[in-house]
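Chemist: I would like the atomic coordinates for the input below:
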Amino acid sequence: MPHLTLDTAVLTRAEWQAREAAHAERADALTADWRVRVQRGEKHPIEDFLFTYYPFKPRLLRRWHPGAGVMLTDAAALDRADWRWYRANNDGLAVDAAAFLAANGSSVDFIEKLLSRTAARVSQFGCFGLHEWAMVYRQGEHRHPVPLRLGQAGTDAVVESHHIGCSHFDAFRFFTPAAVPRNRLQPTRETSSELEQPGCLHAGMDVYKWAIKLGPLVPGEVLLETFTLARDIRWLDMRASPYDMAPWGAEPVAIETVEGKAEYVRQQRAFAERSNALRARIVAAIQVARAAV
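Modeler: As a prediction, this is how the structure comes out:
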């Protein structure tokens, strides 16, 4: 991905406040069901993942950033002037890219390397979501208190009739002990940047994690797109899982059948394209931040 050198963009107060308001409205809509469920003490085995496995508060999604290299006019006197990683001058307020990179340089380097390398790899579409099946293989107690669609014996039979090739460490680490040796790869945290590839659903969901960790460097609109991608992927992840998700309106993608495999791959290809487009936008935001220093 090429290095970008851009002149600082300038947004008038009317322009950036309109974008900020639209962002907050969209973020509120995306998190509304979660907030209602929290108040009621209700659980959702599909969408709660976005707020538990990824432990980021809705307020972080709601906070709009213009991204590095953008000057907000008439902003210095507002509350935003007190936000961390911003600096004011006579022209307005902008993200303090130099300070953020100085404090988080190693993390930014890792994220840029991981996203760039992942995007450059050839997508693999032969996993069929079997990571979720490997997480319950030959085990009576499961991560989700939801019945198995095929029962335990049927689920185990599906695992045993397939080759598993999970490349994502944060999925692989939840495999049952009996499933671990059945995976043709043995990913570790250290080998993530060597193994992750665009076809992996979990790598696609993680684009949201990397975007939010970059804080003000990433434009708010990009952050919400990564969250939406993670939500959409999560639904396929659980529809293709061994669990019976029908009570939550999720009809199964039966990957144990030829038709189910084809449907899984069709959606997987679309998610790979979406995730790579967002990886490119995040890497570009990092490069703009470096150029602004």
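
Chemist: use CA for all of it now, contacts and neighbours both
Modeler: Noted.

Chemist: so where do the helices sit in this structure?
Modeler: Counting by DSSP state H, the chain has helices at residues 13-40, 49-52, 58-62, 97-120, 130-134, 151-160, 169-172, 192-195, 201-213, 220-239, 258-292.

Chemist: here is a second sequence; please produce its structure as well for comparison:
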Amino acid sequence: MTGTSTTGLAGLTRTLTEPEWRERAERHARRVDALVGDHLRRRSAGERHPVEDFLFTYYNLKPSQLRRWHPGAGSVLLGEGARGRLTERFYTELPGGVGLDVPAFLAARPVLDFVERLLSSVAGRPAHLGCFGLHEWAMAYRTEEVRHGQVPLRLGREGTDRVVESHRIQCSHFDAFRFFTGPARPLNTLQPTRERQAELDQPGCLHANMDLYKWAYKLTPAVPSELVADCFELSKEIRVLDMRASPYDLRDWGYEPVRIETAEGKAAYMEYQRDFAERGAVLRERVLAVCRELRAAG
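Modeler: Okay, here's the model as predicted:
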């Protein structure tokens, strides 16, 4: 027997037989194990990583939570094994099986309003590609207390400061701007705030695209786990570029720098940025589709 569609959440609801949903859950677990395995090994050994740790410190979803598979809103799990999900929050009995308790989820997740408004606003804007990752440089400007003290600055203290002072800093993302040093903040062309995030975020911003992972997992279990993993994978790739273009010398960690202080480095950065913006747009629309589906059902 294969999955079928029945009338349900926002029109069509996907029903998954027990062999189908178990296979999806196992495939998802294998995928996540491959994505987080190195981090877990380092964590067990008490080792730190200046690039990848960010995905588990700034973002607060635990690897075990990322590994846990959810079918997402609009899916009904069939079979006796599905009843085990009834002990988990937001799962309930539905006609024929087990699935998301949409009213309970909507009542407990007011963040849905913010996520839908933010992502819709960003999706409606053109991508701006001229920031060159200078937010990381602004976080190290005129300070001895840099965020990655175990990694040397590629151009040294004075060289880092000169790069900041010789460029136009135009960071639009509040969660990057809030880590600027005091002397760097007045140099930014914008003064982002949390209240203005939906107004200022734009689809070319690396951090706005990284945060698709955050918004996807904040809507778990309504967002299918495969989509959360897709967002995590993109965030992981973007983090690498973020740090390769930063003032830190990460060659001992296996990362060649993107030298944004040069014309060639700027051109390379923009190509990466354009690719991430295009891929982020696809994921953003998929998360928005879940938001709309929930809204229609509520």
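
Chemist: would you pull the TM-score for this pair?
Modeler: The TM-score (TM-score structural alignment, normalised by the length of the first structure) is 0.96; 289 aligned residues with a Cα RMSD of 1.2 Å.

Chemist: make TSV out of the helices of the first structure and add distance to residue 144 of the first structure and mean neighbour count.
Modeler: Listed next are those as TSV, based on distance: least, Cα to Cα, whole Å; neighbours: other Cα atoms under 10 Å:
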stretch	distance to residue 144 of the first structure	mean neighbour count
helix 13-40	17	15
helix 49-52	11	14
helix 58-62	23	17
helix 97-120	29	17
helix 130-134	11	24
helix 151-160	14	16
helix 169-172	15	19
helix 192-195	26	18
helix 201-213	18	23
helix 220-239	11	21
helix 258-292	22	19
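
Chemist: between the ones you listed, which one is closest to residue 69 of the first structure.
Modeler: Smallest distance to residue 69 of the first structure across these (Cα to Cα): 6.1 Å, for helix 258-292.

Chemist: that closest one vs the second structure, mean deviation?
Modeler: Compared with the second structure after fitting, helix 258-292 of the first structure deviates on average by 0.9 Å (mean Cα distance after the TM-score superposition for the first structure).

Chemist: thinking again about what came up before, export the helices of the first structure as CSV, with columns for distance to residue 247 of the first structure.
Modeler: Shown next, in CSV, are the helices of the first structure (distance: least, Cα to Cα, whole Å):
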stretch, distance to residue 247 of the first structure
helix 13-40, 16
helix 49-52, 17
helix 58-62, 26
helix 97-120, 35
helix 130-134, 19
helix 151-160, 16
helix 169-172, 24
helix 192-195, 35
helix 201-213, 23
helix 220-239, 11
helix 258-292, 20
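
Chemist: out of those, flag the one nearest residue 74 of the first structure.
Modeler: With Cα to Cα as the measure, helix 13-40 is the member of the helices of the first structure nearest residue 74 of the first structure (5.8 Å).

Chemist: average gap between that closest one and the second structure?
Modeler: Mean for helix 13-40 of the first structure is 0.7 Å (mean Cα distance after the TM-score superposition for the first structure).

Chemist: try stretch 222-236 of the first structure
Modeler: Mean deviation of stretch 222-236 of the first structure from its aligned counterpart in the second structure after superposition (mean Cα distance after the TM-score superposition for the first structure): 0.3 Å.

Chemist: picking up where we left off before, right, and the helices of the first structure - which one's nearest residue 80 of the first structure?
Modeler: Closest of the helices of the first structure to residue 80 of the first structure is helix 13-40, at 11.3 Å (criterion: Cα to Cα).

Chemist: in the second structure, what residues pair with the closest one?
Modeler: Taking TM-score structural alignment as the measure, the second structure aligns residues 18-45 with helix 13-40 of the first structure.

Chemist: just checking the distance from that stretch to the centre of its chain.
Modeler: Between the centre of stretch 18-45 of the second structure and the centre of its chain there are 18 Å (Cα atoms, centre = their mean, to the nearest Å).

Chemist: then stretch 203-214 of the first structure?
Modeler: Put simply, stretch 203-214 of the first structure sits 4 Å off its chain's centre (Cα atoms, centre = their mean).

Chemist: residue nearest the middle of the second structure, spatially speaking?
Modeler: Most central in the second structure under Cα atoms, centre = their mean is residue 213, positioned 2.5 Å from the mean C-alpha point.

Chemist: return the residue of the first structure aligned against residue 112 of the second structure.
Modeler: By TM-score structural alignment, residue 112 of the second structure lines up with residue 108 in the first structure.

Chemist: quick one: contacts for that match?
Modeler: Counting by Cα atoms under 8 Å, 6 or more residues apart in numbering, residue 108 of the first structure touches 101, 214, 286.

Chemist: now with 10 Å, please.
Modeler: Residues counted as contacts of residue 108 of the first structure (Cα atoms under 10 Å, 6 or more residues apart in numbering) are 100-102, 114, 210, 213-214, 217, 283, 286.

Chemist: over to residue 24 of the second structure?
Modeler: Residue 24 of the second structure makes contact with 16, 18, 69-71, 225-226, according to Cα under 10 Å, 6+ apart.

Chemist: which of the helices of the first structure sits closest to residue 77 of the first structure?
Modeler: Nearest of the helices of the first structure (Cα to Cα): helix 13-40, 11.7 Å.
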